[in-house]
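Novice: build me a model:
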Amino acid sequence: MHTIQQFASHTPIWVWAILAFLLWRGIDALKPSKTSLARLAVVPAIFTVWGLWSLHHRYGASIEAWGVWLLGIAIGAGIGWLLVRRQSISFDAIDGHLHRTADYSLLPLLILTFIVKYAFEAALATAPALADDTVFRIAHLVVSGGFTGVFIGKFLHYLRVASLSRQQAIPT
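Specialist: Model prediction:
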């Protein structure tokens, strides 16, 4: 219990704010909704910025690290695309909003992503030498990139639905 209190007390307030926001977004996704592409871009943007910060802070300009992270993003994006491809999603080209069914995968995915990213960051904060351990570094970068990629992949699918709807709405 003491260790958990130490981690919690040394965690910056912005991390708790991100957790609260992610929980709110996950709960909000449990019901069908009408939303903008800009609003759907927020979660992938948060995880991308967090990943970029971590990458720069932990590994600097290492081309290897960036490459492994981007590989993780590519893998995750494929998974994210698959997660939403069967959802009922439509785009209203007039008001620019997506209409989607409830997304029951988002809340658990957000919680899992946050916990995993937090655990990697906590491990690196308490044992910075882990950044030099090849197995840990590859796991950190692939998993971190992978989770980020899942949200990017979902968003790319939403963009595709919007793009196809706009093309169909253009009179010929």
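Novice: C-alpha from now on. contacts and neighbour counts both.
Specialist: Fine.
Novice: does residue 98 count as helix, strand or coil?
Specialist: Look at residue 98: counting by DSSP: H, G, I helix; E, B strand; the rest coil, its state is strand.
Novice: distance-wise, check the nearest residue to residue 106 once chain neighbours are set aside relative to residue 19.
Specialist: Leaving aside its sequence neighbours, residue 106 sits nearest to residue 26 (Cα to Cα, 6 or more residues apart in numbering; 5.4 Å). Distance, residue 26 to residue 19, by Cα to Cα, to the nearest Å: 10 Å.
Novice: I have a second one here; can you model it like the first so I can compare?
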Amino acid sequence: MSSDAATPSFLDIVTHTPLWVWPLILYALYAGWARTRDRIVSPTRLFALPVILVALDVFELARNGLSLQATVGLAGGIVAGLLAGLTAARHTPVRALDDGRLAVKGHWLPFAIVLAIVVVSYVRGVALGIDPSLATNTRFLLANAILAGFLPALMLARTFGSLPRGYVFG
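Specialist: So this is what the prediction gives:
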């Protein structure tokens, strides 16, 4: 990228990123990386990250205004994410333990999903910071909404779908 006023350099983008964003990015990457390891967790802990990611994306879209395009894109992304997540769940079963906790095999897909969510969110913020008119651009809104629906729904559906058949929260 050039360093003229119209196109900020990579350094400009990084140095103008609000400080609170960096710990959030680091935590998201750590949480995604932790899912690459075998672990034993409570059901609440298993679902915490996917639920938080869904809530953050829906909040972000609502904050920017849910146009018809964004709503349609979000719905389409959610449906596609749910289908993809349920398909992916077949390859990563979770085992229920006698004490109610869950034995989860580590997998790189959650890390990839978290990384994609972080990258998409960061790029969205940078793009809107550089060109605020994108907030009314139909293609931008639609693509953003599709990804905002797809990625968290993929993670949430994969988590639900990996639970043992007949598993009851309790």
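Novice: so between residue 26 and residue 19 of structure 1, which is more surrounded?
Specialist: A direct count of neighbours by other Cα atoms under 10 Å for residue 26 of structure 1 and residue 19 places residue 26 higher, at 20 against 16.
Novice: please pull up the equivalent of residue 123 of structure 1 in structure 2.
Specialist: Taking TM-score structural alignment, residue 123 of structure 1 has residue 127 as its aligned residue in structure 2.
Novice: that's a helix at its match, yeah?
Specialist: Yes - counting by three-state DSSP, residue 127 of structure 2 is part of a helix.
Novice: helices along structure 2, start to end?
Specialist: 10-15, 21-34, 43-63, 68-89, 109-130, 138-161 (DSSP state H).
Novice: just name the most buried of those helices.
Specialist: helix 138-161 (a mean of 23; mean count of other Cα atoms under 10 Å).
Novice: picking that back up, trace the residue nearest to residue 106 of structure 1 over to structure 2, please.
Specialist: By TM-score structural alignment, residue 26 of structure 1 lines up with residue 32.
Novice: leaving out sequence neighbours, find the closest residue to the residue opposite residue 49 of structure 2 in structure 1 once aligned.
Specialist: Correspondence of residue 49 of structure 2 to structure 1, assessed by TM-score structural alignment: residue 43. Distances taken as Cα to Cα, 6+ apart place residue 151 nearest to residue 43 of structure 1, at 6.9 Å, with adjacent residues excluded.
Novice: and for residue 99 of structure 1?
Specialist: Nearest to residue 99 of structure 1 is residue 34, by Cα to Cα, 6+ apart, at 4.5 Å.
Novice: tell me how many other residues surround the one you found.
Specialist: A total of 15 residues lie near residue 34 of structure 1 under the criterion other Cα under 10 Å.
Novice: my guess is it contacts residue 101. True?
Specialist: No - between residue 34 of structure 1 and residue 101 there is no contact under Cα atoms under 8 Å: 9.0 Å.
Novice: and the aligned partner of residue 102 of structure 1 in structure 2, how many neighbours?
Specialist: If you follow residue 102 of structure 1 across to structure 2 using TM-score structural alignment, you land on residue 106. Counted with other Cα under 10 Å, residues neighbouring residue 106 of structure 2 total 15.
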